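In: turn this into a structure:
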Amino acid sequence: MKTIITCFIVLLAFKSTAQTYNVKDYGAVADGKTINTIAIQKAIDDCSSKGGGMVYIPSGEFLSGTISLKNNVDFHLAIGAVLKGSANIKDYKSYEKETYGINYYGLFYTHDAQNVAITGMGKIDGNDKVFFDWGKAKKIDSTTNSYTRQKQNYRKVESGGLGDGPVTPIEPRPRQMVIFSQCKKVNVKDITLANSTFWTLHIADCDGVLIDGIRLWTNLLVPNADGIDVTSSSNVIISNSDIRAGDDAIAIVGYDHHFEIPGFKRNKKDCENVVITNCNLQSNSSAIRIGFLDQNNVRNIQISNINITNSNRGIGIFLRDQGNIENITVSNVYIQTKLNTGDWWGNGEPIHISAIRGNPEAKLGQIKNVNFNNIICEGENGMLIYGTNESIIKDLSFEKITFKITNSKLNGVAGGNIDLRGQSDPEKQIFAHDIPGLYAQKVEGLKIKDFKLEWPLSMPAFFTNAIVVNDFKNLSITDFNGKASPSNTMLKAISLKNGEGFFTDLNSKVVIKNNVK
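Out: Next comes the predicted model:
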């Protein structure tokens, strides 16, 4: 009996402290016209100062500029509630960066807070329609085009319309729609995030983050409209979500100077212990991007049970700076990729792994210990593994892979190229190259097992062997099922050049070796 009484007292105490703060009680008006920034911020501040609880957004459309969550606040949007970004850039908090001048935060900027959440079945809307020229496509510069197979016709839209975009931004525009910076114990659950003008949800230098059951839909024509960006954060779970983004759907990167946030003390902090599971993804760039100009390490990434459809690039791992990228497992994934028109990074590769200089000053890090298992792919370009003398890719395995290469109506304007953008050599941004089913160079410890490759009946002449591996050490190819492209039937399925240490269960009719020991 004493135990029951004690529990009842504890429940009463919890009920008395976990209060609900309705923004309407603070003067917020759901008329789609009134700017409610001050009223909403008052509710947040009051909630946090009194020990925490729920800030409640009832049904209706509430316009706002930048607001900041505080400790122990659950920002909850009811069904039918819409928090919409103001059309006036002056309603957002501004900040100045030496490199870029004056910029503006988006709807949420939460810094150095604990036990914070955004929940509910409502919607956060970035109001992208007022910050872009929807009749004008952003073009690829002529210098970049000059090394492609198609030159100035690269990714050109024959009708002169928008094609796949991207549309042209009207600057200044709000930046990250939702930022959590140096926060601990963050939850984002069940919410809909839509129409962002830049990155949608940015997790920066945080620890202990759960993103679950969300719908994140940006306009597929909008550049920089990433879904979720996790930078230099640890212990992050992204699960059970539907993410459709104009730019990268999910990006996992070490912190770098390009995305520094004012008020954010620079730390030497790795991005580590990230789980991505049970999600549907779509992107006009990379569905999952790991790495870029990483000054810190990226490691311990688990990706499983993912559908990637209608995307420009499937899973991309990019090393361009001093941080290492290591310990990555990708399993039980379906990937469907296609060629695009317009100035999007990527060129239809289901899997892209590259290590090439982007920072002209740093000593390059390394990609190592990456495993792909039980992957089904359909794509309009081959898989790419692109190491360099400065950074050899090590200990990479592909096991139980089924890859069906498909013909593309855009081969004439986009096919037969490799896209390594985000690196420092102008001749290696986008350049013409033959396309095997899988191309690898500068690799050590590459293992390919139970790999099945299918071609359509006809392909352009730039599609060649099934597998090409150049400049390797310790290569294993077993249980392979496939042949060269139907456009090059005289080629052997597998071509190897400049290697040491090769094991296979295949015969000489399948493999051609040139300077392989």
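In: only C-alpha atoms for contact and neighbour calcs from this point on.
Out: Fine.
In: where along the stretch 401-517 of the chain do the strands fall?
Out: Using DSSP state E, counting those that start in this stretch, the strands found in the stretch 401-517 of the chain span residues 417-419, 430-432, 438-454, 467-478, 494-504, 511-516.
In: looking at these, spot the one closest to residue 289.
Out: Among the strands of the stretch 401-517 of the chain, the nearest to residue 289 by C-alpha to C-alpha is strand 417-419 (14.3 Å).
In: which residues touch residue 335?
Out: Contacts of residue 335 were listed using C-alpha atoms under 8 Å, 6 or more residues apart in numbering, and they are 307, 308, 309, 314, 350, 375, 376, 377, 378, 379.
In: any idea how far it is from residue 278?
Out: Per C-alpha to C-alpha, to the nearest Å, residue 335 is found 14 Å from residue 278.
In: again with residue 268
Out: Distance from residue 268 to residue 278, by C-alpha to C-alpha: 31 Å.
In: and if you look at residue 473?
Out: 36 Å.
In: alongside the first, I'd like the structure of this one:
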Amino acid sequence: MKNMRKKKYRFLLPIALCLALLSFAIPYDQVVNAADINITKTGAIPNDGKLDTNAIQRAIDDVASSGGGIVDIPAGTYDVAVDTDGTALTMKSNVHIRLAEDSVIELRPNDQGIYRMFFLGDVDNVAFSGGTLVGDRSAHEGTDGEWGHGIQIYGHATNVEISRMTFKNFWGDGIEISSRDSNVPDGVKINRITADNNRRQGLSIVAGRNIQVTNSVFKNTNGTPPSAGIDLERDPPYDKRLENVTITNNVLENNEGYGLAFVYVDSHTIHASGNKIRNNKEGGVFLGNANKTTVRDNVISGNGSKIKDDATQNFGSGVFLNYSSENTIAGNDIDQNYRYGIHALNGVNDNVFKENKITNNKSEAIKLYGDANTRIIDNQISGNGNEHTGADHSLTNGSIKLEYIILAIALICLGAGAFTLKTNKRIGYGMIVFSIFMILVSGLLVTGMVDPFSTISR
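Out: Prediction:
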């Protein structure tokens, strides 16, 4: 009976031996989690000066085909190059690119005006963290284009997170978020990144919804306009969705253009708050054809030094609004900018400037021209330039605008002229002609076509 029992289980011995040998053949980290891959396992070698594009792409593809996981990029420098379509690496859904703190992916010089190191087109559940991405602007081989990006988030990309990364020296933007036809990215979180010395923008948001940008630094953008730290700007025909965007607790500094720009946007769900916007050359915040946005509780200081080089332009202010309506500028500390604290110029209607502290700017605290129904409420104003014009003290609730004063005088003169015709036609006709002239001047002031008092804040 005992011999029969031994024979019954003897066949298990070779199976156990095979399993033991197989365990030595499979790397330990793949046994623990087969979906996580270190790029050195797919052929990448740090610091050897050779291209690692294929090895990194192979790791991304393998992780994605296994259902998702992490692509680990250890310390060192890795070289990648774009293909003929301008793409170096294509992301897949459910993949997390995890760079070590001192790992660098560097782009080989190319001559393409449009490229992206990482392309995130119509993907879902994607993350990047750690390390540095370096572009080719210092050795770029072409002169055309301005769209060479570190990461491009495109089309219906959803649930994208980027954190603790540095983007520097790209021919275009550190990061660009844009649409494919009517498909826009949805659910993008950017946190604790640094965008430094990129040529066009630190971050461009062309289309998208539910986008959060927090605790990050956007600095030293220069090379081609707009050269902003962050630019929210829809492309023609300006109909793509751009909504529910929050820009919070960031530093935007030393950019050649504006620190922050809202251009061709129209949504009450676009907010900038708690940011430090300082020492940007064209100005602090620019609202161009922007409606219903909110700029609240920011520190906006030392902006606009470019006015020293070109005083003919509308550079230099802490906040500049142009053809923009129904915006709220509230609770900001606007200090020591090179021109106005707030400048609202042409087609600027129904804006609210409320509870700002506007101090020590080189020209007037608030400059209005070509506006209607501007509400200026409870601002603290002191120490600004040209105070002898009465600028700081005339900007209170219920202030009467110059054009309306002129119109009232014209109407009085018109009535008086008509009455005088009965007794003295020459004086009567003179008063009527003068009245018509004053009505025309008032109309030009209201529409913003002339500004004969350009040195006086109204």
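In: and the TM-score between them?
Out: Here the TM-score for the pair of chains, by TM-score structural alignment, normalised by the length of structure 2, is 0.70; 356 aligned residues with a C-alpha RMSD of 3.3 Å.
In: if we can go back for a sec, looking only at neighbour counts, state which of residue 268 and residue 278 of structure 1 leads.
Out: residue 278 (19 against 12; other C-alpha atoms under 10 Å).
In: aligned counterpart of residue 39 of structure 1 in structure 2, please.
Out: Alignment note (TM-score structural alignment): residue 39 of structure 1 maps to residue 55 of structure 2.
In: what sits against that match?
Out: 39, 40, 42, 43, 44.
In: circling back: now the strands of the stretch 401-517 of structure 1 in TSV, with distance to residue 58 of structure 1 and mean neighbour count?
Out: Listed next are the strands of the stretch 401-517 of structure 1 as TSV, based on distance: least, C-alpha to C-alpha, whole Å; neighbours: other C-alpha atoms under 10 Å:
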stretch	distance to residue 58 of structure 1	mean neighbour count
strand 417-419	47	23
strand 430-432	49	20
strand 438-454	52	20
strand 467-478	57	20
strand 494-504	61	17
strand 511-516	66	14
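In: could you dump those strands into JSON lines and include distance to residue 199 of structure 1?
Out: Below are the strands of the stretch 401-517 of structure 1 laid out as JSON lines (distance: least, C-alpha to C-alpha, whole Å):
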{"stretch": "strand 417-419", "distance to residue 199 of structure 1": "22"}
{"stretch": "strand 430-432", "distance to residue 199 of structure 1": "24"}
{"stretch": "strand 438-454", "distance to residue 199 of structure 1": "32"}
{"stretch": "strand 467-478", "distance to residue 199 of structure 1": "36"}
{"stretch": "strand 494-504", "distance to residue 199 of structure 1": "41"}
{"stretch": "strand 511-516", "distance to residue 199 of structure 1": "46"}
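In: which one of these lies nearest to residue 254 of structure 1?
Out: Among those, strand 417-419 sits nearest to residue 254 of structure 1 (C-alpha to C-alpha), with 21.7 Å.
In: that closest one maps to which residues in structure 2?
Out: Going by TM-score structural alignment: strand 417-419 of structure 1 matches no residues.
In: which helices and strands does that strand pack with?
Out: Other helices and strands packing on strand 417-419 of structure 1, by 3 or more C-alpha pairs under 8 Å, 6 or more residues apart in numbering; DSSP states H and E, are strand 430-432.
In: CSV for the contacts of residue 55 of structure 2, including distance to residue 230 of structure 2 and neighbour count?
Out: Formatted as CSV, the contacts of residue 55 of structure 2 follow (distance: C-alpha to C-alpha, whole Å; neighbours: other C-alpha atoms under 10 Å):
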residue, distance to residue 230 of structure 2, neighbour count
39, 32, 21
40, 35, 16
42, 36, 17
43, 37, 15
44, 34, 22
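In: out of those, who's nearest residue 393 of structure 2?
Out: residue 39 (64.9 Å).
In: so what does that closest one match up with in structure 1?
Out: Aligned partner of residue 39 of structure 2 by TM-score structural alignment: residue 23.
In: next one: residue 213 of structure 2
Out: So, by TM-score structural alignment, residue 213 of structure 2 is matched to residue 238.
In: right, and its match touches residue 273 too?
Out: No - counting by C-alpha atoms under 8 Å, residue 238 of structure 1 sits too far from residue 273 to count as a contact (11.4 Å).
In: returning to that earlier point: residues contacting the match of residue 213 of structure 2?
Out: So residue 238 of structure 1 contacts 210, 211, 212, 274, 275, 276, 277 (C-alpha under 8 Å, 6+ apart).
In: which one among these gets closest to residue 345 of structure 1?
Out: Nearest to residue 345 of structure 1 out of the contacts of residue 238 of structure 1 is residue 276 (C-alpha to C-alpha; 22.2 Å).
In: quick one: the closest one and residue 133 of structure 1, what's the gap?
Out: Taken as C-alpha to C-alpha, the span from residue 276 of structure 1 to residue 133 of structure 1 is 34 Å.
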